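**Student:** next one to model:
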Amino acid sequence: MSPPPDPRWWTGLPPAAGAAVMAVGILSVALHLTGHEVLSLVALALSATLWLVLAADFTARLLGDRGRFRAEADTPAALTAVAATTVLGTRLSALGRQSAAAALLALAAALWPGLMSAVVRHWRRRMGGVAFLVCVATEGLAVLAAVLAAAGHHDWLAWAALAAFCLGLLLYGAALVRFDLHEVVGGAGDHWVAGGALSISALAGSKLTASPVWTGAAHTALRTATLVALALSLVWYAVLLAAELRHPRHHYDIRRWATVFPLGMTATACLSAAEPAGLPWLRPLGEVLLWIAVGACLLTCAAYLTTRRAARRRP
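**Tutor:** Predicted structure coming up:
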């Protein structure tokens, strides 16, 4: 007889659980952009709470189980620690908590080199959608740095954000050649990051485009790069949605949170790019995509709770 599931769900969570923080956190950002402040704050509270739980578990493994820590640090999913931290920091900055957001940027930037080098050393051919987390984590740094640069008028942070933005695009190309396209029809959820990585690139680009640091040709280049990334992310969105409808995957998998995040990120990118890109129709599109993402989040949460109840009843 197998032992009952550990009721302490907060212990021993896999790195992929960081995608839940990213998913709920980016929904909080999008809800804020659309004026749904109460819902945004609820999502922020949930995201922050889960981030604290994962941070405590991360620290416990670092101090008490170095073998498991090193093994998990080599996997692309470990980069959700960086990405989740930047998403949370971005929402806190919108609340006016610039010091807390800056502290999270410093933490994410400190984690990035070690985790990135460990992940890249263990890259292989024919990977799942988690391969694109090298781009997502890097672009997350670009987004938060650009947001803080605008809030505090720090030009050096804007230049740092530009460097991360360009590096993230290069890393997207490196991940794309390793992505197993069969994941589109058979992936468990993280295959959506193929499009979500472009969405967060577009979000970073929109923040840079809105900055007064760049004018003339530099501004035009940033606007063009933003719109290209956003257009490609929308193409991925359509392709992945069609594949989901053609080959539905009904069972819950923790990697489904890596589906919710790109859905929310694409909505946020549209909402954020509308004004600096001079394309107001992107805003209503972003609002429609936002509620699709909210629905996906609720369904994923319900699937998780149903799966956990079934596991508890299992002898």
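**Student:** going by C-alpha atoms from here, please, whenever you check contacts or count neighbours.
**Tutor:** OK.
**Student:** so Pro311 is in contact with Pro5, correct?
**Tutor:** Actually, residue 311 is Ala rather than Pro. Yes - contact criterion C-alpha atoms under 8 Å: Ala311 and Pro5 qualify, at 6.7 Å.
**Student:** report the secondary structure element holding the nearest residue to Ser233 once chain neighbours are set aside.
**Tutor:** Closest residue in space to Ser233, ignoring its immediate chain neighbours: Gly195 at 4.8 Å, by C-alpha to C-alpha, 6 or more residues apart in numbering. If you go by DSSP states H and E, Gly195 is part of helix 193-209.
**Student:** chain center to that helix: distance?
**Tutor:** 10 Å (C-alpha atoms, centre = their mean, to the nearest Å).
**Student:** what does stretch 259-269 give?
**Tutor:** 8 Å.
**Student:** quick one: contacts of that stretch?
**Tutor:** Contact partners of stretch 259-269, identified using C-alpha atoms under 8 Å, 6 or more residues apart in numbering, comprise 19-20, 22-24, 26-27, 29-30, 33, 189-193, 195-197, 199-200, 202-203, 206, 230, 233-234, 237, 285-290, 292-294, 296-297.
**Student:** and for comparison, fold this next one:
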Amino acid sequence: MPPSPPPRPLAPVDAAPWNAPLAELSPAYFGLVMATGIIALGAHMMGRALLAQALLWLNLLQYAGLCLLYGLRAWCYPQQFGRDLIDHLRGPGFFTTVAASGILASQAMVQLECLPLGVALWALAVLLWLLLTYTIFAAFTVKQDKPPLDKGISGAWLLAVVATQSLAVSSCLLAARIGQPLRLELNLLALSMWLWGGMLYIWMMSLIFYRYTFFRFAPSDLSPPYWINMGAMAISTLAGALLIQNAPHAPFLAQLLPFVKGFTLLYWATGTWWIPMLLVLGIWRHVYRRFPLHYDPLYWGAVFPLGMYAASTWQMDKAMEFGFLRSLPQVFWWVALAAWALAFVGMLRRLVRSVLRWPVK
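**Tutor:** The predicted structure follows:
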């Protein structure tokens, strides 16, 4: 029996000019929803109701539009979609779908006070977390061709931590709004996800820090998702602060209160440590090495941590009853809003240029 011929390589994606952006859509584009959502929640916390509502409705539209675009991409370009899913650099970007769903669930509960919508989005986030966690990391484990550490890991991997902690946050908010028999179970789920997210950060951050300090580092390697080094700790702080606030309604949380408070402060201090480091590296990249600064969908991964740091510091100050940190989150919220506005204008300019390049028939 003659040997079977070797399998032919996958053909490259042949996209027409008008749908090329769909073929190349970044798996991390739901970072737009994450960034808009956390800035809206920050505005709501700080009493800026009109802006918070405007950003909420904008975020609902963005989420619906991105769901449609992702669905179309999976339908039209299934091979490229599947390759991205198991790619070491692009695959973790899909965790933005989980975090975006969790953030929007939080907005539905806090801003809209619409519990059914919040529950639906929370359930979707849980389902996506299960599917993506055990698909992506199982694929990374069993695939034959793997990149070396310095080519295969980036700050985007920490989106898995952000996704996990977004479930902790939304579960806390849901538990605070319902009664028994599910309140205790939701608080336990939130605590478990909070602890697992912290463990995952330790694993991943060890590899990222090792890559930082023992491999050659070029300006192109310092992509915007490295800000998630801080953002993952900020959302962990937010989840911890909400667990502290839920402690009066969950006896096991009350028993663990010193532990939860200690780790919440640890997360906040770690995130705070990253801010000067990331600013120094950004200056090295764009000023000293003159790396061009232009719009990239990955920049939403830098806007989100700024907004999350503001929101988490606000809630931690409230939960811990410090009182002296209240001005810090307000400063960071304004910085995050400015960064969001710049990125949003850049996105609109990119969209307009793409439309103008379409051929006219």
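**Student:** need the TM-score from the superposition.
**Tutor:** Scored against TM-score structural alignment, normalised by the length of the first structure, the superposed chains reach a TM-score of 0.91; 313 aligned residues with a C-alpha RMSD of 2.4 Å.
**Student:** buried subset of the contacts of stretch 259-269 of the first structure?
**Tutor:** Using 16 or more other C-alpha atoms under 10 Å as the burial test, these include 19-20, 22-24, 26-27, 29-30, 33, 189-193, 195-197, 199-200, 202-203, 206, 230, 233-234, 237, 286-287, 289-290, 293-294, 296-297 as buried.
**Student:** show me those that map onto helices.
**Tutor:** Judged by DSSP state H, helices contain the following of those: 19-20, 22-24, 26-27, 29-30, 33, 193, 195-197, 199-200, 202-203, 206, 230, 233-234, 237, 286-287, 289-290, 293-294, 296-297.
**Student:** Phe30 of the second structure pairs with which position in the first structure?
**Tutor:** Counting by TM-score structural alignment, Phe30 of the second structure lines up with Gly18 in the first structure.
**Student:** go ahead and confirm its match touches Thr80.
**Tutor:** Yes - taking C-alpha under 8 Å as the definition, Gly18 of the first structure is a contact partner of Thr80 at 5.1 Å.
**Student:** let me know the helix or strand that the corresponding residue of the second structure for Arg178 of the first structure is in.
**Tutor:** Correspondence of Arg178 of the first structure to the second structure, assessed by TM-score structural alignment: Leu207. For Leu207 of the second structure, the element it lies in under DSSP H and E is helix 183-214.
**Student:** residue ranges for the helices of the stretch 1-150 of the second structure, please.
**Tutor:** Secondary structure of the stretch 1-150 of the second structure, counting by DSSP state H, counting those that start in this stretch: helices at 20-23, 31-45, 49-76, 78-85, 95-110, 115-142, 149-152.
**Student:** and the aligned partner of Trp129 of the second structure in the first structure, how far from Leu241 of the first structure?
**Tutor:** In the first structure, Trp129 of the second structure lines up with Trp112, judged by TM-score structural alignment. Counting by C-alpha to C-alpha, to the nearest Å, the gap from Trp112 of the first structure to Leu241 of the first structure is 31 Å.
**Student:** can you tell me the closest non-neighbouring residue to Pro219 of the second structure?
**Tutor:** Nearest one to Pro219 of the second structure, counting by C-alpha to C-alpha, 6+ apart, is Arg285 at 5.1 Å.
**Student:** my error: substitute Ala28 of the second structure in the last question.
**Tutor:** Nearest residue to Ala28 of the second structure, sequence neighbours excluded (C-alpha to C-alpha, 6+ apart): Gly93, at 4.1 Å.
**Student:** which residues does the one you found contact?
**Tutor:** By C-alpha under 8 Å, 6+ apart, the residues touching Gly93 of the second structure are Ser26, Pro27, Ala28, Tyr29, Ala156, Trp157, Leu159.
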